[in-house]
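**Q** Got a predicted structure here, sequence first:
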Amino acid sequence: MAKLTNISHRDEKMLQTLICQRFAVQGKDNFTNMSRYLDANEQTLRVWFDRDVDWRAINGALCELAMSQPPRFAGLDCSFVSKAGDQTYGLAKFWDGSQSKAHKGLEICCLALFDPETGEAYTLDVRQTPAGISDKKLDDPGQYTRMDFYLEALEALPASVTHVAADSFFAKNKAFQAVEKLGKRLVTKLRSDANLRYLATEAEKEACRKENKRGRNLKYAGKADWQNLDEERWQTLQSPEGQGHLKIRTAILNSPNLERNLRVVYVVDTRNGNDWRIASDDLETDPLEIKKIYEGRFQMEYIFRDAKQHSGLTDEQTRKQQRLDFHFNLSLTALNFAKAEMKIYQTTRSVADYARLVKNEWTLNLFKSNFDLNAEFGLNEKTQQKIREIGFIHKSRNIFSP
């Protein structure tokens, strides 16, 4: 945060305290429990959560710090956050992927950048979805819907990003247009019954002109039948190493609904027959690279998992919009700090071990601070490291105190 000139010294100290606390606290990260660990009471914490913080700038600086190269790929995804009560801001019915149906609660929309070296995802921007925005007719250009709200997050993308990966929910014309407007390409997944049609070959166009000398030239050569593929129109690709069970084909097809040509990568798992259709409006990039970009999107699931397990994403104890926004951003920014430290200092190999390291370090410092300055006890560096590693899943490779 020291490199961010737009953050005051007061806010920097506040954020350092709150970010370290995210992993040191035993139990829920709510105001009551946090006040037991910090030199701040509940009211002070509530005042802190009312402050405006430029989270995008902080996360952007963290990404620059953690990544050895500028990011080229980004991901956009949403996550359900359970919440009881009736008066909380943003409370509505949202899709809960863990239950495969809509539930009453809150939702956050996350924009992440992928590390070109490791593929790991880092949060750049997170926003809470407001209630009252229509979730019907998402592709209607004359109506502001949840789709429009989600796509507004793309404004934070750095210039180095060329492709945005998103799940099948974003396989809509609005999403393609929004990403195209930013000079980038969308990579998404199509439905199993996607309506696509083959482009006519030059031979088919010539035959049509000879048969029908008048009228429009032939552009398309029939609809793609997913149960009976026309193998001559598809190119079979070599499966990547370790994925020999996948049969991968690719072709450029036209989508009447999306009003554009798409590079489609059709993947079939020969072990169980499962298949999926990855599509992008980038017709030039290697199809296997398109597949890899989409698969990188699943790294975002680790963001939500780790934030819920270790940095208190679902522990919010407030109903106000500003405090909820602060809470969600604090949770995911703290996770960014943890992953950046793990990569730079090569300390732990999992967020679970990092959280345990911070808890143990906090306890160790508590003991040391309560000893007399002249006290003599056998806490050499090796012994202290053993204390820090209590409960680790994997032993750390370097000695580092958060």
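**A** Received, thanks.

**Q** all contacts plus neighbour counts: C-alpha atoms, from now on.
**A** OK.

**Q** Now the terminal residues of stretch 283-301, how far apart.
**A** Stretch 283-301 has an end-to-end distance of 28 Å (CA to CA, to the nearest Å).

**Q** Let me see the ranges of the strands in the stretch 151-300 of the chain.
**A** Counting by DSSP state E, counting those that start in this stretch, the stretch 151-300 of the chain has strands at residues 163-166, 185-190, 197-199, 220-223, 235-237, 246-255, 260-269, 275-280.

**Q** Format those as CSV; extra columns: mean neighbour count.
**A** What follows is the strands of the stretch 151-300 of the chain, written out as CSV (neighbours: other CA atoms under 10 Å):
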stretch, mean neighbour count
strand 163-166, 25
strand 185-190, 25
strand 197-199, 20
strand 220-223, 14
strand 235-237, 15
strand 246-255, 20
strand 260-269, 20
strand 275-280, 22
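
**Q** May I ask you to name the longest strand in the protein?
**A** strand 101-114 (DSSP state E).

**Q** Please identify which of the strands of the stretch 151-300 of the chain is closest to Thr145.
**A** Thr145 sits nearest to strand 163-166 of all those, at 17.3 Å, using CA to CA.

**Q** can you list contacts of that closest one?
**A** Strand 163-166 is touched from outside by 72-77, 179, 184-189, 293-294, 296-297, with contacts defined as CA atoms under 8 Å, 6 or more residues apart in numbering.

**Q** Got another one to weigh against that:
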Amino acid sequence: MLPVRHNFLNLFRYGGGGYAEKSIRQQFNRKINFSSWFEGSMNGLKGKECIAAFDPSYIRKSGKKTYGKDRFWSGKDQRAKPGLEIGCLALVDVGDSTAYSIEAVQTPAGMKSQLVAHYVGIIKKNLRAVLCYTKYLAVDGYFMKKTFIDPVLLLRLEVITRMRPDANLLYLYNGPQNPGRGRKRSYAGKVNVKKIDKRKWKRCYKDEDMEGFELKVWCVALKRIVKVIHLESKARKGYVILLSTDTELQGEKIIRYYQLRFQIEFLIRDAKQYTGLEECQARSETKLYNHFNLSLMTVSLMKYSCWANLPDKNETPFSMRSIKIWFYNKYLTETIFSNLGLDLKYNKIRKLYGRCLNIGAMAA
């Protein structure tokens, strides 16, 4: 509910005197097991259709002594900038189209040649938590690399991602083979991704703006058979190529799962805007780790406890802003009512209390 920057001093100021600023700083030195916290809090998702999503995010941070300070890619600015980076692993509820944070791990400085291995390590560390819910991992086009996909497949996860517009794909040959010695024919020519031969492809998706076709092909970059979705935009006359390492997954589901990957970006956006993801004063590795994960987990817990169980959630979009305002109003109202000695057992006082809680609330 903090209406100011999320740092140790303001936590003390709004904490009602429970802990001194120094005590809060010291407590942040104790590393929290957020993976276990996630498993204990989100058990209700186990019976639902889910996918995992992973995305690195740039974090603004100044200071020469901050752990992990380096130059990292900022998607918003489309260039590398000095600051920090976290790799965020989340679980996406397919039915509710929303993401919940599992764990965010900071990228150490000087990892340019080992970034992919570091990202795989984050997924491997949380593998047990992920496999309890799903076997599918959705990532953006940066991870369309053999060095990422092969290790993830060894972890028993299937990858859904986006390919380059000039992807090197080969049709599989299913015709009769020549008798005799020699290597059998495996491929039936290269796929022209700019203009596919729709006689060989199966339509799997169609709406007012997009039309999708699916086919099993040989991916030269990955050296394996994959299922590819060729999505064509009618309005812009462009196309997008999606890939799934699970060749039996329906094309429509591949499209749906990749679209849901963006929910992790909305999770990070809400954490930056409302729970102080970029406002940490700390410089040490453990304090930064706790701050990043507390910020992301706060948004996740608010979604799960305040929105996910609403009977009309399809008509009521999740709004972290409204939840934050509600808790701030509650803090102010209870403080004022307590100081005035107002008793909530009276109907008029209760009605006034209820009206105070929803001042300024709005939908997302």
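**A** Received it, and whenever you're ready, just let me know what you need. These figures come from a predicted structure and were not determined experimentally.

**Q** TM value for the aligned chains?
**A** The TM-score (TM-score structural alignment, normalised by the length of the second structure) is 0.91; 353 aligned residues with a CA RMSD of 2.1 Å.

**Q** rewinding a little: can you tell me what sits against the longest strand of the first structure?
**A** With CA under 8 Å, 6+ apart as the test, strand 101-114 of the first structure has contacts from 63, 71-84, 90-96, 120-129, 150, 153-154, 296, 300.

**Q** change it to 7 Å
**A** With CA atoms under 7 Å, 6 or more residues apart in numbering as the test, strand 101-114 of the first structure has contacts from 71, 73-83, 90-96, 120-129, 150, 153.

**Q** again, but for stretch 185-201 of the first structure
**A** 162-168, 170-171, 176, 179, 218-224, 253-255, 276-282, 290, 294.

**Q** got the contact list for the alignment partner in the second structure of Asn261 of the first structure?
**A** Matched by TM-score structural alignment, Asn261 of the first structure corresponds to Ile225 in the second structure. By CA under 7 Å, 6+ apart, Ile225 of the second structure lies in contact with 216-219.

**Q** returning to that earlier point: in the second structure, what stretch matches the longest strand of the first structure?
**A** Taking TM-score structural alignment, strand 101-114 of the first structure hits residues 79-92 over in the second structure.

**Q** Can you state the mean residue-to-residue distance of the matching stretch versus the first structure?
**A** With mean CA distance after the TM-score superposition for the first structure, stretch 79-92 of the second structure departs from the first structure by a mean of 0.8 Å once superposed.

**Q** in that stretch, what counts as buried?
**A** 82-92 (16 or more other CA atoms under 10 Å).

**Q** Tabulate those (JSON lines), appending distance to Ile336 of the second structure.
**A** Formatted as JSON lines, the buried residues of stretch 79-92 of the second structure follow (distance: CA to CA, whole Å):
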{"residue": "Pro82", "distance to Ile336 of the second structure": "44"}
{"residue": "Gly83", "distance to Ile336 of the second structure": "41"}
{"residue": "Leu84", "distance to Ile336 of the second structure": "40"}
{"residue": "Glu85", "distance to Ile336 of the second structure": "41"}
{"residue": "Ile86", "distance to Ile336 of the second structure": "40"}
{"residue": "Gly87", "distance to Ile336 of the second structure": "42"}
{"residue": "Cys88", "distance to Ile336 of the second structure": "39"}
{"residue": "Leu89", "distance to Ile336 of the second structure": "41"}
{"residue": "Ala90", "distance to Ile336 of the second structure": "39"}
{"residue": "Leu91", "distance to Ile336 of the second structure": "40"}
{"residue": "Val92", "distance to Ile336 of the second structure": "40"}
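
**Q** Tell me the one of the residues you listed nearest Arg199 of the second structure?
**A** Nearest to Arg199 of the second structure among the buried residues of stretch 79-92 of the second structure is Val92, at 35.0 Å by CA to CA.

**Q** Could you report the neighbour count for the equivalent of Ile122 of the second structure over in the first structure?
**A** Aligned counterpart of Ile122 of the second structure in the first structure: Ala153 (TM-score structural alignment). Around Ala153 of the first structure sit 17 other residues, with neighbours defined as other CA atoms under 10 Å.

**Q** and Ala153 of the first structure, what does it touch?
**A** Going by CA under 7 Å, 6+ apart, Ala153 of the first structure touches Leu111.

**Q** What's the separation between it and Leu18 of the first structure?
**A** In this view, Ala153 of the first structure and Leu18 of the first structure are 25 Å apart by CA to CA.

**Q** Over to Leu237 of the first structure?
**A** Using CA to CA, one gets 49 Å for the distance from Leu237 of the first structure to Leu18 of the first structure.

**Q** And for Ile290 of the first structure?
**A** Separation of Ile290 of the first structure from Leu18 of the first structure (CA to CA): 39 Å.

**Q** and the end-to-end length of stretch 22-42 of the second structure?
**A** For stretch 22-42 of the second structure, the first-to-last residue distance is 32 Å (CA to CA).
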